[in-house]
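K.L.:
kindly generate the corresponding structure for this input.
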Amino acid sequence: MNRPPSNILGKGWLYCTVFLTGAAVMVIELLGTRLIAPFYGASLYVWTSLISVTLIALALGYYWGGVWADRARSGLSLIIAIAGLLTIIIPWLTGPVLLATDPLGLRLGSFVSTLILFSPSLIMLGMVGPFAVKLSTATLAKVGASTGSIYAVSTVGSVIGTLFLGFYLFPVVGSREIFIGLGIALLLLAIIVAYIEHRHLKSAATTIPTALLVVIGIGLYPQIANSNRAESNESFQTRFERESLYGWVRVIDKPKENIRLLTVDASTIGAASISHGENLLAYQKIVTLLPALAPEMKRALLIGQGAGHMAMTLKDYGIVTDTLEIDPAVAEASIKFFGFVPTGKTIIGDARYEIRQLKGPYDLIILDVFTGGSEPTHLLTVEALAQLRDLLTNQGILALNFVSFLDNGQNATLASVAKTLAQVFPHQQVFIADPDTDFNDFIFLATNHAMNLNDESFPDSHRTWLKQRLVNIDQSQGMTLTDNLSALERLQIRKSEHYRRMIIDLVGTNHFIR
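P.N.:
I've put the predicted structure just below:
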């Protein structure tokens, strides 16, 4: 009579196995967004897709793993080997899958691409738990304790994997390299488990298939490691590339058009001419007019530094500008490739935290984080705007740039922005960067005092420019955005789709595939 596997081996090797595979699950889930985000953006929809796919895959894995465990004495090594091979080829498949799902749009495209890329390996990793429970259970009376122990250890592995990835590994190693390394680690784990199964469980049924998968995975490594690189294109050149915690930062030159772009994932946050370095983003021209609205302006805060053009423009008017940028890679690129020279403090961090540390007061605060990419919804709520208001002088101005459609002043998103600002500031005026285009940058100027554009002290050229771009927003179409409830991403779906298509048309889809 054969003794139960747990009596022969103990449970240590099983605990190590489920610990490591539990960590692998979270690594795949977290890193999945870094492969998808450059193409579809790091929006709520991408995160929702990845979490949903992870849960679906694990549910299927739990079920199929239980069925397999009831029918076979061994096979854990084969399961892990399949998971390893499926993981190592994820970077290889990313480009073709993203291109194939592109016509499906932002929400469905991100979900389907996530389902195709990550569910196979996650299903296999989900199968490990039930199989380990079967191997660890000596008697029916101990099945509860065995099951609880296995899934507890797996969960601890997931926690450790999450912390190790986020705090230590990802800041220094690229996402593609981590995926490939994880796949190889799973293949090596499969070899160890196969050895245990062969020597102690006296089962060699899965040894040869496992070894074959390991050989295939290792053999594919050179090709996978060099796959999915952006195709060479004479129309543009990549001058800088850095994968940060917050996105894929790139500086892209288009020499024939004399344009240099600063992008994060599929969002452009800076543009300048290559020859002279002058700013090419039309909406930022309003910065040259703001000092005339408040002649005593001396100190400013720029949230969303980007290429730093607005801060450098304010310097020409004798205004010292503190800059606040969440991404250190953006700050580095702005200095190296756009000639940004700080005039005030340079702060790296998330705005909601950092503004609580600032003392103020500021004569001008520019909130320029709502570009065409993902929406940092936590920075456009009543609570966030109230924090900014408290940093302003009595005659201070909050300038907020926002990308959307005009829709003859009936756009619900613009109405929501205006309505939210109205909860904090008694006065506001809205300007459109280009009066001839419906999809546009909109500049909201919010103050505690009324601004008179007819003031004779205001230069005629400035007055004309602003009046030509003054728009009326029907606030009745909007909702007040709060920390508790903000529908900004839902309201901006059409904008996100349109903007993403514009950027892809500008530099091509392959340029946003990891």
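K.L.:
contacts, neighbours, all on C-alpha from now
P.N.:
Fine.
K.L.:
how far does the longest helix anywhere in the chain sit from the chain's center?
P.N.:
Counting by DSSP state H, the longest helix found in the chain is helix 106-136. Offset of helix 106-136 from its chain centre (Cα atoms, centre = their mean, to the nearest Å): 21 Å.
K.L.:
who does that helix touch, helix- and strand-wise?
P.N.:
helix 5-9, helix 12-40, helix 44-71, helix 76-88, helix 90-101, helix 143-164 (3 or more Cα pairs under 8 Å, 6 or more residues apart in numbering; DSSP states H and E).
K.L.:
would you map the helices across the stretch 201-350 of the chain?
P.N.:
Assigned by DSSP state H, counting those that start in this stretch, the stretch 201-350 of the chain shows helices spanning 207-225, 290-293, 309-315, 328-338.
K.L.:
contacts for the third one?
P.N.:
Helix 309-315 is contacted by residues 279, 284, 287-288, 302, 305, 320-321, 323, 340-343 when judged by Cα atoms under 8 Å, 6 or more residues apart in numbering.
K.L.:
next, the structure of the following sequence, for comparison with the previous one:
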Amino acid sequence: MILLAKESSSYNEISVYEATQLYGELGKFRYLQFADGAVQGALDLKQPKRMVLEYPRAMAHLMEYNHSSFSSLFVIGHGIGTIAGRYPDKRVTVAEIDETVVQLSRRFFGYSGDNVVIGDGRQMLESVPPGSLDYIVLDAFTAKGTPMHLLSAECFAMTKEKLRAGGAILLNLMGKGGSDRLINAIYSTLAETYACTKAFVLQGEGSDKTEWHNVILIAGSRDMDYRLPDMAGFREMEPEQGYLIVDRKT
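P.N.:
Predicted coordinates for the structure are as follows:
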């Protein structure tokens, strides 16, 4: 493993590495990682167009399978630009609070889009016209996890207003195996706003209650379908009833 860059910002300590192995797969990889060890994006240097991590592959499948001709997408959380970079022919806006992340994605991962705005994703989304988006993707992390103001009932109600009929919101989250109290709360809060909500966990993970794993949530006004072989190892799960997340009163 070779360290290519290490930067500190107001939000994260960010490193870029190259390695010949990533999550047990042999090859030549470059990846961006936060101080907590979580990989925020990875590039296969031998096949740059391949989506390396499972969760963006699963999210792309959900979006494309349910609305193959979608035209508008709003992404909160840039990483290395994997999801945004997949759709150069669509109207994509990316909100990223940490400018250092964007700089590193351009320098080391070849991101060339001019569609990234620096700032808080919720505030940026509030300025989007109602009913103008097909999909909203929430993939935002700091050292403390997903910011809670992006997971509240008030925020989800706002996202619903921005979606077209048949549109959906997708969330990439990290949780622990077994019964994760926060994942349950996010799912239940989402279900208070949206008529149909589904949850997926990465296959083979989640049995150890101390182990962190990827969880994908999708919600919209109609049921979302999928093909299991295209879900990159994710399987559907049924979270337990959780508490409602609301904005803190100031």
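K.L.:
for the helices and strands packed on helix 106-136 of the first structure, which one sits closest to Thr210 of the first structure?
P.N.:
Closest to Thr210 of the first structure of those is helix 76-88 (Cα to Cα; 5.0 Å).
K.L.:
returning to what we had before: of the contacts of helix 309-315 of the first structure, which is the most crowded?
P.N.:
Counting neighbours by other Cα atoms under 10 Å, Gln305 comes out on top of the contacts of helix 309-315 of the first structure with 29 neighbours.
K.L.:
any figure for the gap between the residue in the first structure that Leu32 of the second structure lines up against and Gly12 of the first structure?
P.N.:
Under the alignment (TM-score structural alignment), Leu32 of the second structure maps onto Leu262 of the first structure. Remark: distance between Leu262 of the first structure and Gly12 of the first structure (Cα to Cα, to the nearest Å) = 51 Å.
K.L.:
which of those two has more neighbours?
P.N.:
Neighbours per residue (other Cα under 10 Å) separate Leu262 of the first structure from Gly12, with Leu262 holding more: 25 against 10.
K.L.:
wait, the more buried one touches Ala271, no?
P.N.:
Yes - using Cα atoms under 8 Å, Leu262 of the first structure is in contact with Ala271, at 6.2 Å.
K.L.:
shared neighbours, these two?
P.N.:
Any residue near both Leu262 of the first structure and Ala271 by Cα under 8 Å, 6+ apart counts here, and that gives Ala307.
K.L.:
any buried residues in the longest strand along the second structure, and which?
P.N.:
Secondary structure of the second structure per DSSP state E: the longest strand is strand 163-176. For strand 163-176 of the second structure, a neighbour-count test (16 or more other Cα atoms under 10 Å) marks Leu163, Arg164, Gly167, Ala168, Ile169, Leu170, Leu171, Asn172, Leu173, Met174, Gly175, Lys176 as buried.
K.L.:
mind putting those in CSV, distance to Arg227 of the second structure included?
P.N.:
Listed next are these as CSV, based on distance: Cα to Cα, whole Å:
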residue, distance to Arg227 of the second structure
Leu163, 24
Arg164, 24
Gly167, 19
Ala168, 17
Ile169, 18
Leu170, 16
Leu171, 18
Asn172, 19
Leu173, 21
Met174, 23
Gly175, 24
Lys176, 25
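K.L.:
farthest pair within the residues you listed?
P.N.:
Within these, two members stand farthest from each other by Cα to Cα: Arg164 and Lys176, at 32.9 Å.
K.L.:
which residues of the second structure fall in strands?
P.N.:
Assigned by DSSP E, the strands in the second structure fall at 2-8, 13-22, 25-34, 39-44, 72-76, 91-96, 116-118, 133-138, 163-176, 196-202, 212-220, 234-237.
K.L.:
so the first one corresponds to what in the first structure?
P.N.:
Aligned using TM-score structural alignment, strand 2-8 of the second structure spans residues 237-243 in the first structure.
K.L.:
compared with the second structure, how much does that stretch deviate?
P.N.:
Stretch 237-243 of the first structure, aligned to the second structure and superposed, deviates on average by 2.3 Å (mean Cα distance after the TM-score superposition for the first structure).
K.L.:
that stretch: how far from the chain's middle?
P.N.:
Between the centre of stretch 237-243 of the first structure and the centre of its chain there are 17 Å (Cα atoms, centre = their mean).
K.L.:
kindly report the same for stretch 217-234 of the second structure.
P.N.:
Worked out by Cα atoms, centre = their mean, stretch 217-234 of the second structure lies 14 Å from the chain centre.
K.L.:
stretch 76-96 of the second structure too?
P.N.:
With Cα atoms, centre = their mean, you get 11 Å for stretch 76-96 of the second structure.
K.L.:
who touches the match of strand 2-8 of the second structure?
P.N.:
With contact meaning Cα under 8 Å, 6+ apart, stretch 237-243 of the first structure is reached by Gly174, Trp248, Val249, Arg250, Val251, Ile252, Asp253, Lys254, Pro255, Ala329, Ala333.
K.L.:
if I read this right, the fourth one contacts Thr268, doesn't it?
P.N.:
By that I understand Arg250 of the first structure. No - using Cα under 8 Å, Arg250 of the first structure is not in contact with Thr268; the gap is 9.5 Å.
K.L.:
closest to Ala446 of the first structure out of the contacts of helix 309-315 of the first structure?
P.N.:
When the contacts of helix 309-315 of the first structure are compared against Ala446 of the first structure (criterion: Cα to Cα), the nearest one is Val287, at 14.2 Å.
K.L.:
counterpart of that closest one in the second structure?
P.N.:
In the second structure, Val287 of the first structure lands on Met59 (TM-score structural alignment).
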